[in-house]
Structure formats: C-alpha cells, structure tokens
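**Q** got a sequence here, can you build the structure:
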Amino acid sequence: MIVGLGNPGDEYAGTRHNIGQMVADELASRSGTALGVHRKTRTRAATVRIGGGPATVAVPMSYMNVSGGPVSALAKYQSVEPQDVIVVHDDLDIPFGAVKLKRGGGSGGHNGLKDITKALGGPDYVRVRVGVGRPPGRMEAAAFVLKPFSAAERKELDLLISLAADAAEAVVVDGLESAQQEFHSPRA
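**A** So this is what the prediction gives:
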C-alpha cells in the first residue's frame, strides 16, 4: 500500500507539502486509472499494477496533520500490515530534486508522520522522502511547505514526481534495500 501525503483543497494543490499526493496521482496515472473516493476509510484510492501484481495507491482526504486515521483505516480495510505501508512525503532536510528511502525512524518534525506513526502503532513503515529543500532566510518551515514551488522548481517538478514514483515502485518490486542502493547513488 502506497500512501501519498498532502492537504485537501485547491489552495494546497501545487504546494511542497502536497508532493506525496502528486506522486500518488502519478502512480495511478501510470496504471491508466485515477484515485476514487473510498468513503469507509476517508481516502482517495485505486488498485494499480506494480511489477505484475496489484497494489493500493491512496491519499488521505484529511489534512496532513491528521492523516493517521485514514492511513490506518485503509491498512486495516485492505489487511495490510504496517511494515507493508509506504508513505510518500515532503522532506525539508533533503535538497530539492533528491529522493531518499528508509524504514522507521522519527518524524523529523513532520506532523503527518507523527500522526501516522501513532495510528499504525509504531514507525515500522517505509518512507519515500521527497526533497523540497530548506526555506530561504528566516522563513518558517510551516510557511515554506505551504507555498507553491518556485518557477525554477516547477521546471523540474515532473521529473521529481516521476523519480519518487519510480522509487516507490522499486520498493514494491525489488524491496527496500535494493531500492535504496539504486536511488541513494549519485546520479549522472
């Protein structure tokens, strides 16, 4: 199960905080489908094909800071164990354009991850960390992630979304360790 994090509503659609939702939409699009409302779990979800098998791609319909309930509800509904959940999210500690993968760990101040960890009963899920860079100057992190990408970033945004979607698929197909070796290596 791959979950892309973000906030609902048009005012958040193109913001850094919604990169996870953008990746989820890309994964659904690759399978020729779109995310549909799954009312029982308060998510938008779709079944896609990754590596020849089915996988669920979803986004919570809640705000980022309370995504744990919908993620946990969908995992239970789909009979998916927490260690088989992959969460795609924005990460301020990674430069724009880079993608890093890990299992477990802390939230790094990311309230969406805090809520998911609480709802799933622990941090033992995989994270696809999509780099959005640090805020300029003294800008607050919360304000930065809720701003749209800059014009220069938008020129590379489709590539970043595709890279993050590739990374999520690689975790499903090849496993976390192999995907880390591929996506953590310097790119030419």
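
**Q** use CA for all of it now, contacts and neighbours both
**A** Fine.

**Q** show me the contacts for residue 70.
**A** By C-alpha atoms under 8 Å, 6 or more residues apart in numbering, the residues touching residue 70 are 41, 42, 43, 60, 61, 62.

**Q** any figure for the gap between it and residue 131?
**A** To residue 131, residue 70 is 24 Å away according to C-alpha to C-alpha, to the nearest Å.

**Q** what lies in contact with the helix or strand that contains residue 161?
**A** Using DSSP states H and E, residue 161 maps to helix 151-174. Helix 151-174 is contacted from outside by 2, 19, 22-24, 26-27, 50-51, 86, 88, 96-99, 101, 128, 130, 176, 178-179, 183, using C-alpha under 8 Å, 6+ apart.

**Q** mind checking which of those residues are in strands?
**A** Judged by DSSP state E, the contacts of helix 151-174 include 2, 50, 86, 88, 99, 101, 128, 130 as members of strands.

**Q** output the residues you listed in CSV; the columns should cover distance to residue 80.
**A** Formatted as CSV, the ones in strands among the contacts of helix 151-174 follow (distance: C-alpha to C-alpha, whole Å):
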residue, distance to residue 80
2, 11
50, 16
86, 11
88, 17
99, 24
101, 20
128, 18
130, 23
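
**Q** can you redo these as CSV with neighbour count and distance to residue 34?
**A** Compiled in CSV, the ones in strands among the contacts of helix 151-174 are given as follows (neighbours: other C-alpha atoms under 10 Å; distance: C-alpha to C-alpha, whole Å):
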residue, neighbour count, distance to residue 34
2, 28, 14
50, 17, 15
86, 24, 19
88, 31, 17
99, 24, 24
101, 23, 25
128, 26, 21
130, 30, 22
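
**Q** could you also give me the structure for this next sequence, so I can compare it with the first?
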Amino acid sequence: MIKLFVGLGNPGSEYEATRHNAGFWWVDALARDLKVNFAPERSYHGFAARATVHGQPVWLLEPQTFMNLSGKSVAALARFFKIAPEEILVVHDELDVVPGQAKLKFGGSHAGHNGLRDIHAQLGTGDYWRLRLGIGHPGVKSEVVNWVLKKPLKEQREAIDDAVARTLHAVPALLAGEMEKATLLIHTSKPPRPKPPRREPGDDGTPAAT
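**A** Modelled structure (predicted):
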C-alpha cells in the first residue's frame, strides 16, 4: 500500500501556479478529500499532513526545499517513519504527457526531472511509484525551463485540474495496495468530451459562416 504521497513543486507564491507545481496541486486536492491540513515540519524540510485511513497512518508531503533538493525532504520523512520506497507515490509534472492525461508507473529513470533525480539519490533507488501529470512540451528543448516555470494557459490548467480530479478516484486502490486496479483506473479515465454547441430554436445545426 502507499503510505506516503509526495507532491513536487517549488515553494513561494511566485511559483504557485506554474506548471512545475502540478504535484502540489494534486496533493493539495488529496488533503481536501481526506480533510487534513498541511503544517510546516522542519524535521522533514516541508509541509506535511497525516491522515488515518482504515486505522493506518498515511502521510502527505510537499517538500519546501525547491525542486532540485526534493529528495532531502522525502528521505527524511520516509526514514523516520520506516516507509519503504515501494510505499511512496511521487506526483510530478510530466513534459512527455499532454495536459489532461496522467500515467502511473513504478521505478525507472528520472528522465532528467530534477525532483526525481534528487529523490533517486537520497533514497538510493528509483524503485518508488510515480504519478505523472501531463503538462505538455514546448516543442523545443531549449524552452523547457521557461515552460515549466510559467503558468499554463487557461484551457491547459483546466485540463490538468480535470486529470487531478479523475486520478484521485484511484486513491482507495493505492491505499489498499491494489496497484493494478489503480493503474487501470488512471490509464482508462478519459478527459470529458466537450459539450456540443447549444442549438437555438429553428437551428438546423449547420455552423454559420464566419
């Protein structure tokens, strides 16, 4: 089962709405669902919250170390509470997934993500779970840094928020350790279809010329 949910992002109001903070958005939503509040925890270098689900403690964590030192926070809490890497889910922004989609995976490389890179180093392994929230790619590698540190367009943010809401439905399975079920829920959930245009009385549905 997952005992520690980590959302990755950068601290400070100037980064709050940027693409790199998608992990924070997800864990904030989970905290609301579980009706818990984050509090600063100096020992874990971040904001942490604890919930009890079916008699078991569950931790939520938002490292406040800046992205490239996220592992310092994750490892501190995991080691103190003896949480194994395979019991950790890290939620982060993903360039190679489009906004509105999400992917669950176990292990693998950090693929250049600085937050994952440091978590790998601090845990000494890449064998933990990741929930990859799509933010899309700018199309040019040289623009990646500016892309992740900027706010998404309105429709992109709405798509990411939809993905957050949908993937939260997998939390009971994650908590129960039913990882195949959780993967199926996350990977088969589809963005809502756009609503058809409203027809006025007498409209035959043919678009007007523009």
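
**Q** and the TM-score between these chains?
**A** The TM-score (TM-score structural alignment, normalised by the length of the first structure) is 0.91; 188 aligned residues with a C-alpha RMSD of 1.9 Å.

**Q** which of the contacts of residue 70 of the first structure has the most neighbours?
**A** The most crowded member of the contacts of residue 70 of the first structure, judged by other C-alpha atoms under 10 Å, is residue 60 (27 neighbours).

**Q** what sits against that one?
**A** So residue 60 of the first structure contacts 3, 4, 5, 6, 42, 43, 44, 67, 70, 71 (C-alpha under 8 Å, 6+ apart).

**Q** report how many residues lie close to residue 81 of the first structure.
**A** Neighbours of residue 81 of the first structure (other C-alpha under 10 Å): 14.

**Q** ok, it touching residue 74?
**A** No: contact criterion C-alpha atoms under 8 Å: residue 81 of the first structure and residue 74 do not qualify, at 10.6 Å.

**Q** any idea how far the aligned partner of residue 87 of the first structure in the second structure is from residue 113 of the second structure?
**A** Under the alignment (TM-score structural alignment), residue 87 of the first structure pairs with residue 90 in the second structure. Distance of residue 90 of the second structure to residue 113 of the second structure, given as C-alpha to C-alpha: 12 Å.

**Q** quick one, which of the two is more surrounded?
**A** Per other C-alpha under 10 Å, whichever of residue 90 of the second structure and residue 113 has more neighbours is residue 90, with 22 against 15.

**Q** gap between the more buried one and residue 117 of the second structure?
**A** 12 Å.

**Q** now the corresponding residue of the second structure for residue 70 of the first structure: which helix or strand?
**A** Superposed on the second structure with TM-score structural alignment, residue 70 of the first structure falls opposite residue 73. For residue 73 of the second structure, the element it lies in under DSSP H and E is helix 70-80.

**Q** what's the local residue count around the aligned partner of residue 154 of the second structure in the first structure?
**A** Using TM-score structural alignment, the partner of residue 154 of the second structure in the first structure is residue 151. Neighbourhood size, residue 151 of the first structure [other C-alpha under 10 Å]: 9.

**Q** then residue 185 of the second structure?
**A** Quick note: residue 185 of the second structure (other C-alpha under 10 Å) scores 19 neighbours.

**Q** now it: how far from residue 158 of the second structure?
**A** Using C-alpha to C-alpha, one obtains 20 Å as the distance from residue 185 of the second structure to residue 158 of the second structure.

**Q** ok, residue 103 of the second structure next?
**A** Remark: distance between residue 103 of the second structure and residue 158 of the second structure (C-alpha to C-alpha) = 18 Å.

**Q** okay, the two: which has more neighbours?
**A** For residue 103 of the second structure versus residue 158, the count of surrounding residues by other C-alpha under 10 Å is larger for residue 103: 17 against 14.

**Q** the more buried one matches what in the first structure?
**A** Taking TM-score structural alignment, the alignment pairs residue 103 of the second structure with residue 100 from the first structure.

**Q** can you check residue 123 of the second structure too?
**A** If you follow residue 123 of the second structure across to the first structure using TM-score structural alignment, you land on residue 120.

**Q** once you drop chain neighbours, what's closest to that match?
**A** Using C-alpha to C-alpha, 6 or more residues apart in numbering and skipping residues adjacent in sequence, the residue nearest residue 120 of the first structure is residue 72, 5.7 Å away.
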